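Student: Sequence and predicted structure below; questions after.
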Amino acid sequence: MAELEDKYFKGDLTVEELRELRRQVNATDDDTLGEAMRHRWMDGDLAEDDYTVATRPIWQRIETATRTAGHDWRRRAWKWMQAAAVFLVPVLFFSTYWFYRQEAVSPTGVAIFRTDAGGRATLVLPDGTSVVLNERSRLSYSPAEFNGTSRRVSFEGEAFFSVAKDSLHPFSIRADGLDVRVVGTRFNLFARKGVALSRLSLEEGKVLFTSLASHRQTAVWPGQVAVLDKQTGRISVEQKPEEVNDATAWQRNELVFRNATLRHVIAVMETTYSVKFRFSGRLNMDDIFTGTLPSNNLGEGLEIIRHSYHVRAEQRNGVVTITK
């Protein structure tokens, strides 16, 4: 694969060779891929001028080849992407996302990765940083700027970041109303537009968490959870190791509740399962629930609710009726 990488950066790859490079990337495990990216990053082979020179002729050849080769190949690729339920391409050294330029790269040349409802995806950035995107999330960065001296991404949604260590080049995340700056660490970040609170749960390392509204900056340590009120700019930090573990429950297909009202549980279930709940009979919506529901199986979730509250639950046409 190294020979194909070198040819890529020299602008000498044919379309078939680029396809072969993408195939090898897909077949390579994350650890090996991350290590290769780290070496390429540290060797300084991703200079902006080299990147621009290399990608222009390659993209022109890809544009010509995909126009003349018909639609079969792109249709197969599109079916694969639909099955994965994500708009995501495995990435190596700013390279193969050009294959799906229309799906993954904006007209301004910004690399964009996003997941739809129910989707999830893992990507490895050029510096070796691993990001697991939860559903309805979006991460973007400028390949020309993410070039060995800067590690900045924009983000919206929820994701778990395993940031590659590089003390000389801190990794920064810009999200709605906040900025996160780290050197090497592991954390979960929830930062959705339209949601009043953003939350960072730190598993390992150290994070500088900044409110863009108040310009307040707070250090976050392992086992701590930082919560930002985007309206006031206030940041609160608490030592909650159990919540740090709960924050990554979505990766295990779990919905974890601790002393939550039934009203809150139902609201989360409606969003997660894309259903509506109706109630018949007297049911106390302020009852407290502590437990775990599967995020990918409505039937199992309803079974737990049935046994916990001694109710009947029937589902029809996207509506769940709960009868006491």
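Tutor: That came in fine, so what should we check first?

Student: can we go C-alpha only for contacts and neighbour counts from here?
Tutor: OK.

Student: Do a quick rundown of the strands in the stretch 201-324 of the chain.
Tutor: Remark: strands assigned in the stretch 201-324 of the chain by DSSP state E, counting those that start in this stretch are 207-211, 217-220, 224-229, 235-239, 254-261, 276-280, 288-294, 312-316, 319-323.

Student: Second structure follows, compare the two:
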Amino acid sequence: MDQEKLYALLAREMAGVLTEEEATVLQQLLQQYPDASYIREVFARNWVPVGKQYNTQQAQLLLEKHQLRMQEVISTADDTALPAKRPLWLLYTGIAASILTILFVGGHWFLSKKSNAPKELAQLVTARGTRSQLLLPDGSRVWLNAGSKLDYPKQFAKNTPREVTLEGEAFFIVTADASRPFKVHTSAFHIRVLGTSFNVRAYPGEDSAVASLVQGSVEVMLDEAGQQVVALRPNEKLTVPVHPPTLNNSTTTTASPQQVMPVYRSKLTPVQDSIITETAWVQNKLAFKHLELEKVAALLDQWYGVEIGFENDSKKQLYFTGVFETESLEQILDALETTLSFKWTKDAAGKIWIE
């Protein structure tokens, strides 16, 4: 390609239409191809006005110069053994091999760039009063509770951890894959698991986050560096205060190497028969046991999507136990009100007030 450009520029030079910019390029090409200077000289000698002829002395000088150049080329060739001519099939084979090599290298580069590209993420969001189920690309199943958000890749890469990010509450049944650990990231902690079923509750605004293990085994990492890790066994849960007072009222749950995050390990909470408060919502049951009315109100808010407020803050510390499945919000409030510990009303805007 450069040689074709060189010949074109030489022709423009001989025609007298070469620009200053083209002249600079031509000089660079002549330095790259020194033998082209001879072609340039021939072009220069032949581009003469019509009717002008060389005299005998000029022709002799040109012939001697050309013979001298040819002698230099021959002497150089004698010192360098030329490779033997290859058969055409061998030439074509070499060309084909070169093409395949280029394709292989190019394909490898493309695939490596593709693997290093950011993962394409999907997101599932549930509004207050709704719940959803999701089948992840690896076959793992997720139940997403009301007012929650799950970010996950549209396709999990091979030989790399399967990672999702949760805000809110979700129940996971993870497909086992030893080569690709499953990780759940929340604002309070990170969970690592190979194959199991567990529940994670980490709503923004709540004073704690909870990881509950039903079966299998999980590791709860309380910091990015993994310096504080808690291993859970089946039927155990880990409660992590979101604003622990021992961290000087810090708004983050990440502990420094000198600090230990205060956590609380306990058993899952059965209410009746096989109903567990931490996972009852997956069966469309609303269950709580000895829970403050303030937190019961938060559950009802998420479950029914209705705002609940307190006109009397002292009522927030009342404790209640209950299991509900098909009842309406009004029926649940009426059932709790039978304890004669509080009264509830609804204003014109539909907001519930506890007094």
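Tutor: Sure thing, it's come through. Not measured: the values here are computed from a predicted model.

Student: What's the TM-score once they're superposed?
Tutor: TM-score of the superposed chains, computed with TM-score structural alignment, normalised by the length of the first structure, equals 0.58; 221 aligned residues with a C-alpha RMSD of 3.5 Å.

Student: on that earlier part again, format the strands of the stretch 201-324 of the first structure as a markdown table; extra columns: distance to L125 of the first structure and mean neighbour count.
Tutor: Output for the strands of the stretch 201-324 of the first structure, formatted as a markdown table (distance: least, C-alpha to C-alpha, whole Å; neighbours: other C-alpha atoms under 10 Å):
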| stretch | distance to L125 of the first structure | mean neighbour count |
| --- | --- | --- |
| strand 207-211 | 19 | 22 |
| strand 217-220 | 23 | 16 |
| strand 224-229 | 25 | 21 |
| strand 235-239 | 29 | 16 |
| strand 254-261 | 26 | 16 |
| strand 276-280 | 38 | 13 |
| strand 288-294 | 30 | 16 |
| strand 312-316 | 42 | 14 |
| strand 319-323 | 41 | 16 |
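
Student: Generate JSON lines for these, with distance to F161 of the first structure as supplementary columns.
Tutor: Below are these laid out as JSON lines (distance: least, C-alpha to C-alpha, whole Å):
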{"stretch": "strand 207-211", "distance to F161 of the first structure": "12"}
{"stretch": "strand 217-220", "distance to F161 of the first structure": "15"}
{"stretch": "strand 224-229", "distance to F161 of the first structure": "15"}
{"stretch": "strand 235-239", "distance to F161 of the first structure": "19"}
{"stretch": "strand 254-261", "distance to F161 of the first structure": "19"}
{"stretch": "strand 276-280", "distance to F161 of the first structure": "32"}
{"stretch": "strand 288-294", "distance to F161 of the first structure": "23"}
{"stretch": "strand 312-316", "distance to F161 of the first structure": "37"}
{"stretch": "strand 319-323", "distance to F161 of the first structure": "35"}
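
Student: Q24 of the first structure: which of these is closest?
Tutor: strand 254-261 (32.7 Å; C-alpha to C-alpha).

Student: how about R233 of the second structure, what does it touch?
Tutor: R233 of the second structure sits next to 213, 215-218 when contact means C-alpha atoms under 8 Å, 6 or more residues apart in numbering.

Student: in what helix or strand does the closest residue in space to F160 of the first structure that isn't next to it in sequence lie?
Tutor: Closest residue to F160 of the first structure apart from its sequence neighbours, by C-alpha to C-alpha, 6 or more residues apart in numbering: N188 at 4.3 Å. For N188 of the first structure, the element it lies in under DSSP states H and E is strand 186-191.

Student: Which part of the second structure matches that strand?
Tutor: Aligned using TM-score structural alignment, strand 186-191 of the first structure spans residues 197-202 in the second structure.

Student: what do you get for stretch 119-131 of the first structure?
Tutor: Taken onto the second structure by TM-score structural alignment, stretch 119-131 of the first structure occupies residues 130-142 there.

Student: The matching stretch: which residues count as buried?
Tutor: By neighbour count on 16 or more other C-alpha atoms under 10 Å, the buried set for stretch 130-142 of the second structure is 130-132, 136, 140-142.

Student: how much space between the equivalent of V184 of the second structure over in the first structure and R151 of the first structure?
Tutor: For V184 of the second structure, the aligned residue in the first structure is I173 (criterion: TM-score structural alignment). Distance, I173 of the first structure to R151 of the first structure, using C-alpha to C-alpha, to the nearest Å: 9 Å.
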